[in-house]
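In: here is my input, please return the structure:
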Amino acid sequence: MINMHYTACSLLKITFKSLLTFFAREEREDTMPNTEPKLYKLQKKDLVACILRVFAKLVLFSFHRITMEGLEHLPKEGPALLLPKHCTYGRDVALEAIALHRATGRYANFLMRAIASRFYEWAGGIKIARPKDVRRVPGARALNRASFEYIRWLYLQGEVLVAHPEGTRNPYDMGALKMGVIKHLMDVENEAGRCIPLVPIGIRYRGYWVPFSRIEVKIGEPVYADDFENIKHLLSYLREQISQLSGWVI
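Out: Reported below is the predicted structural model:
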């Protein structure tokens, strides 16, 4: 059974790559991509996002017992920043997309590593360079500036953004939250004169490779930056909420 589950997860990865070839007709390169900003034009294509969501749902729900709580907290309209726990590659993003669409019928935009291909942009991915890459990879700073300008435009268009605030996978612990994407949201709020909800999301895997093991997705109540004295208090609260929703004690 474990081999069957491993094979299914491998099939999910292979299918993603096959769809990449079909839609993008380009190879993925481990180099810093073009930093030209793509402002005022939505990169995400709902058809591509729908295909991935349907296939991921078929695979995940066939080999895991998945429960989702707090779906009513996901915004049905307007901009929002969803902040989920980051445990694994692939499965986390799929679960987040499935939960949002189930509750609201919406497709989100996801922050992804800068080496992500054009296909992942069509699925809602936004290329972002990691902090360590900003210091050593040419073009990384320019890429991030362009990406955050695009994110600002997305908020103003009423789009949903998903960002893993830990910045990296922490499957067996709760990492510290990175400030960048949250500070950027606060800057957009100040410039645009509007409030954007932040939604903490917990994800807990009872077994990563055990067939029919349980995955629990718990969505917390939205909060607003204006409700906190400063960003330090906001980050502390969000980390505590994400940790509790994921079953961790900090």
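In: use CA for all of it now, contacts and neighbours both
Out: OK.
In: list the buried residues for stretch 223-237?
Out: Val223, Ala225, Leu234, Leu235 (16 or more other C-alpha atoms under 10 Å).
In: what do you get for stretch 96-108?
Out: Buried, per 16+ other C-alpha under 10 Å, within stretch 96-108: Glu96, Ala97, Ile98, Ala99, Leu100, His101, Arg106, Tyr107, Ala108.
In: ok, stretch 56-65 next?
Out: Ala56, Lys57, Leu60, Phe63, His64.
In: which one of the buried residues of stretch 223-237 is nearest Gly139?
Out: Nearest to Gly139 out of those is Leu235 (C-alpha to C-alpha; 28.7 Å).
In: what residues are up against that closest one?
Out: Listed by C-alpha atoms under 8 Å, 6 or more residues apart in numbering, the contact partners of Leu235 are Leu177, Met179.
In: 7 Å instead, please
Out: Leu177 (C-alpha atoms under 7 Å, 6 or more residues apart in numbering).
In: now the other sequence, so there's something to compare against:
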Amino acid sequence: MSSLWHSITVAPALGVVLGLAPVMLVRQRSEKGKQSGHAPDRPPFVVRVIRVISQCVLQIGCWFITTAGTRITVEGLENLPEKGPLLIAARHYHHLYDGCILLRCIPRRMHIFVALDWIRTRWQRSLMEWACTTLVWPTVLRTERLFLTTDGQEGERIFRIDEVKKYLRNAVKDAMLLLRQGEGLVIFPEAYPNVDPDPNPKDCGAAFLPFRAGFVRLVALAERDKQTRVAIVPTGFCYTPGKRRWQVTLRLGTPLYRQDYEDATALASVIEERVQELSH
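Out: Predicted coordinates for the structure are as follows:
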């Protein structure tokens, strides 16, 4: 699977950094229990508490971010399955607001497939890896962008080329597990947004980039257990500049299923067409 998706640069760190105090409190109590001889909290429980706290703080942060910078209209919310594996294949217009709007407006817990190759310093890498691990957000590196980021010292790289496969392998495993557990996953198959602090292929004026079909292959891998059936929801964004805030329309299409299409290429093509239609 060669598709590598762009990251939300603030949201994952926000969920963990703002939730750091309560998270550390939970961990500290667990450690005290171990040292005092009392039975410590079961690891699954501690992990669940940490994730719930981070998710709640993340939702609040996304609400503040989107309220300050956007006015949002949501269409097609009734198309979302209330439960079960869900993959949202969305247009990528804004590097920050897209993810924050989805996290705010989707009435389910969502995980975002992100790329970390925009990182320029080692402390950013440590923070983002920790944040994404806590939130259970699969992370990858886009090979074509890997060597464009440095930590300020000429020739020194934040990521090594031999790390690409490891990141991709772990991301696929994490994403498959999320879908098999009935969770929601957001993917931006274009890989790059229109509004981005860093140069990207859309700088040439392209409104849309061709979808990378890796997200469909990911669904196929998750469904190999013969029990998982992933609903793929094409999702469009329409941004209109306002005096102070973006006017944003989020449109959710009807779910599509891999079994209804001949192959991954055909399904990816249909989803790409629908996402473009929903974005106008």
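In: just give the TM-score of the two.
Out: The pair, once superposed, lands on a TM-score of 0.75 when counted by TM-score structural alignment, normalised by the length of structure 1; 216 aligned residues with a C-alpha RMSD of 3.1 Å.
In: would you turn the buried residues of stretch 56-65 of structure 1 into TSV with distance to Glu72 of structure 1 and secondary structure?
Out: Output for those, formatted as TSV (distance: C-alpha to C-alpha, whole Å; DSSP: H, G, I helix; E, B strand; the rest coil):
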residue	distance to Glu72 of structure 1	secondary structure
Ala56	22	helix
Lys57	20	helix
Leu60	22	helix
Phe63	26	helix
His64	23	strand
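In: out of the residues you listed, which is nearest to Pro211 of structure 1?
Out: Closest to Pro211 of structure 1 out of the buried residues of stretch 56-65 of structure 1 is Phe63 (5.4 Å), distances taken as C-alpha to C-alpha.
In: the closest one touches Ile215, doesn't it?
Out: No. Between Phe63 of structure 1 and Ile215 there is no contact under C-alpha atoms under 7 Å: 10.3 Å.
In: just the buried residues of stretch 223-237 of structure 1 now: which is nearest Ile128 of structure 1?
Out: Closest approach between the buried residues of stretch 223-237 of structure 1 and Ile128 of structure 1, by C-alpha to C-alpha: Leu235, at 20.5 Å.
In: now the strands for the stretch 101-250 of structure 2?
Out: Here the stretch 101-250 of structure 2 has its strands, by DSSP state E, counting those that start in this stretch, at 110-112, 114-115, 139-140, 184-187, 231-240, 246-252.
In: quick one, what contacts Pro234 of structure 2?
Out: Applying C-alpha under 7 Å, 6+ apart to Pro234 of structure 2 gives the contacts Ile88, Ala89, Ala90, Leu252, Gly253, Ile271, Arg274, Val275.
In: by neighbours, which of these wins?
Out: Counting neighbours by other C-alpha atoms under 10 Å, Ala90 leads the contacts of Pro234 of structure 2 with 28 neighbours.
In: residue in structure 1 paired with it?
Out: Correspondence of Ala90 of structure 2 to structure 1, assessed by TM-score structural alignment: Pro84.
In: wait, its match touches Gly202, no?
Out: Yes. With contacts counted by C-alpha under 7 Å, Pro84 of structure 1 reaches Gly202, the gap being 5.8 Å.
In: need the overlap of contacts for the two.
Out: Ile242.
In: in a markdown table: the buried residues of stretch 96-108 of structure 1, plus distance to Cys195 of structure 1.
Out: Formatted as a markdown table, the buried residues of stretch 96-108 of structure 1 follow (distance: C-alpha to C-alpha, whole Å):
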| residue | distance to Cys195 of structure 1 |
| --- | --- |
| Glu96 | 22 |
| Ala97 | 23 |
| Ile98 | 25 |
| Ala99 | 23 |
| Leu100 | 20 |
| His101 | 23 |
| Arg106 | 20 |
| Tyr107 | 21 |
| Ala108 | 18 |
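In: nearest to Gly247 of structure 1, of the residues you listed?
Out: Of all these, the one with the least separation from Gly247 of structure 1 (C-alpha to C-alpha) is Glu96, at 17.3 Å.
In: any idea which of the strands of the stretch 101-250 of structure 2 is most buried?
Out: For the strands of the stretch 101-250 of structure 2, the stretch with the most neighbours on average is strand 139-140, a mean of 26; neighbours defined as mean count of other C-alpha atoms under 10 Å.
In: what's the matching range in structure 1 for that one?
Out: Going by TM-score structural alignment: strand 139-140 of structure 2 matches residues 127-128.
In: okay, the buried residues of stretch 56-65 of structure 1 in CSV with distance to Trp122 of structure 1 next?
Out: Shown next, in CSV, are the buried residues of stretch 56-65 of structure 1 (distance: C-alpha to C-alpha, whole Å):
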residue, distance to Trp122 of structure 1
Ala56, 16
Lys57, 19
Leu60, 22
Phe63, 27
His64, 27
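In: which among those residues gets closest to Leu11 of structure 1?
Out: Ala56 (10.3 Å).
In: which residue lines up with the closest one in structure 2?
Out: Using TM-score structural alignment, the partner of Ala56 of structure 1 in structure 2 is Cys62.
In: for Tyr155 of structure 1, see how far away Leu177 of structure 1 is.
Out: 21 Å (C-alpha to C-alpha, to the nearest Å).
In: the more surrounded of the two?
Out: The residue with more neighbours, out of Leu177 of structure 1 and Tyr155, is Tyr155; 20 against 17, by other C-alpha under 10 Å.
In: have a look at how far, on average, the match of strand 139-140 of structure 2 is from structure 2.
Out: Superposing on structure 2 and averaging over aligned pairs (mean C-alpha distance after the TM-score superposition for structure 1), stretch 127-128 of structure 1 comes out at 1.3 Å.
In: quick one: contacts of that stretch?
Out: The contact list for stretch 127-128 of structure 1 (C-alpha under 7 Å, 6+ apart) reads Leu111, Met112, Arg113, Ala114, Ala116, Leu143, Asn144, Ser147.
In: from those residues, keep the buried residues only.
Out: Listed as buried from the contacts of stretch 127-128 of structure 1 are Leu111, Met112, Ala114, Ala116, Leu143, Asn144, Ser147; burial here means 16+ other C-alpha under 10 Å.
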